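# Curious how this folds, go ahead:
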Amino acid sequence: MRLYIRRLEEEKIRKIKNWTLIYGRRKTGKSTLVKKNLQMDYYVLITDSNSAITADDKVIKIDDAIKEVKETLHKGGVWASSNFHEIVSNSQPLGFTRVTGKPVTPPPL
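Purely as a prediction, here's the structure:
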């Protein structure tokens, strides 16, 4: 039996309308919070710089995940990722995106 404890942040997650970074300590349920509460067209868990796991638990190459994210964005879709930093550090960076799917220019560091 799996137990899911509702969190105060759930309503905030449901109302997300733009690019949002959710961060916190390890193993605190951030990915589950997003998967259960955000309406999205594509979800991917980046496992390392070479592979990813889709919402239906398929292991795919990182290049295929990036291609799918770009297609989702091109259609105006919403995507979410766990371990987003792995995509950004990959040789084919996506850049910053908004959750609505519209690419935005990252601010200068």
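
# CA atoms for contacts and neighbours, from now on please.
Will do.

# Assess the claim that S82 and Y42 are in contact.
No: S82 lies out of contact with Y42 (CA atoms under 8 Å); the separation is 11.7 Å.

# between those two, who's got more neighbours?
Using other CA atoms under 10 Å as the criterion, S82 and Y42 rank with S82 on top: 21 against 18.

# any idea how far the residue lying closest to A80 once chain neighbours are set aside lies from D63?
Closest residue in space to A80, ignoring its immediate chain neighbours: Y43 at 4.9 Å, by CA to CA, 6 or more residues apart in numbering. Distance, Y43 to D63, using CA to CA, to the nearest Å: 15 Å.

# Next, the second sequence, to be compared with the first:
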Amino acid sequence: MARQKTTILVLSSCFFYIMQNAMFITYREVLVRSSHIISYLTDAGFTFGEYLKGYREDVWKIKFYLLSILFFIIGGILGYLLIENLKYPLIIVGFLYIIIGFLHIKISDL
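Sure thing, here's the model as predicted:
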């Protein structure tokens, strides 16, 4: 019963996380989305269509979108594994967010 509740919680969290329409930052004039993957799929398809039409300047965008999708999937899997296998997963995730935040501030000051 507890495992079924956990599965429902994880799946519903994933659904609402993907559906959220948040914007975070731009990278080389590309909008980096912070919380959903569906728009990355749309953007990758649109850019790939332009590539097939002969517009070759934005090939790097296709790689960027596909890597972002891959990292979303890897992050989801790692998050699931943390929740299922560690006693205090939220503390670890919290510390990781703090460390990544400090690294982001340090790198953006360069």
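
# Quick TM-score on the pair, please.
TM-score of the superposed chains, computed with TM-score structural alignment, normalised by the length of the first structure, equals 0.24; 52 aligned residues with a CA RMSD of 5.3 Å.

# related to what we said a few turns ago, and Y43 and D63 of the first structure? Which one has more around it.
Neighbour count, other CA under 10 Å: between Y43 of the first structure and D63, Y43 has more, with 20 against 17.

# Give me the three-state assignment for the more buried one.
At Y43 of the first structure the chain is in strand, as set by DSSP: H, G, I helix; E, B strand; the rest coil.

# was I right about it contacting W79?
Yes: with contact defined as CA under 8 Å, Y43 of the first structure counts as touching W79 (5.6 Å).

# pretty sure T54 of the first structure contacts I62?
No: in this structure, T54 of the first structure is not within contact of I62 by CA under 8 Å, at 10.7 Å.

# Could you check which of these two is surrounded by more residues?
The residue with more neighbours, out of T54 of the first structure and I62, is I62; 23 against 15, by other CA under 10 Å.

# Please report how far that one lies from R14 of the first structure.
27 Å.

# K70 of the first structure too?
Taking CA to CA, one finds K70 of the first structure at 23 Å from R14 of the first structure.

# Looking at these two, which has the bigger crowd around it?
The neighbour comparison of K70 of the first structure against R14 (other CA under 10 Å) goes to K70, with 17 against 14.

# where's that one, which helix or strand?
Taking DSSP states H and E as the criterion, K70 of the first structure maps to helix 62-74.

# Tell me the helix or strand right after that helix.
Counting by DSSP H and E, what follows helix 62-74 of the first structure is strand 79-82.

# after that following strand, next one along is what?
Taking DSSP H and E, what comes next after strand 79-82 of the first structure is helix 84-89.

# And that following helix, what does it pack against?
strand 42-46 (3 or more CA pairs under 8 Å, 6 or more residues apart in numbering; DSSP states H and E).

# Report the inter-axis angle for the strand it packs on versus helix 62-74.
Relative orientation of strand 42-46 of the first structure and helix 62-74, computed by axes from the mean of the first three to the mean of the last three CA atoms, to 10 degrees: 150 degrees.

# Residues in contact with strand 42-46 of the first structure: which ones?
35, 52-55, 62, 65, 68-69, 72, 77-84, 86-87 (CA atoms under 8 Å, 6 or more residues apart in numbering).
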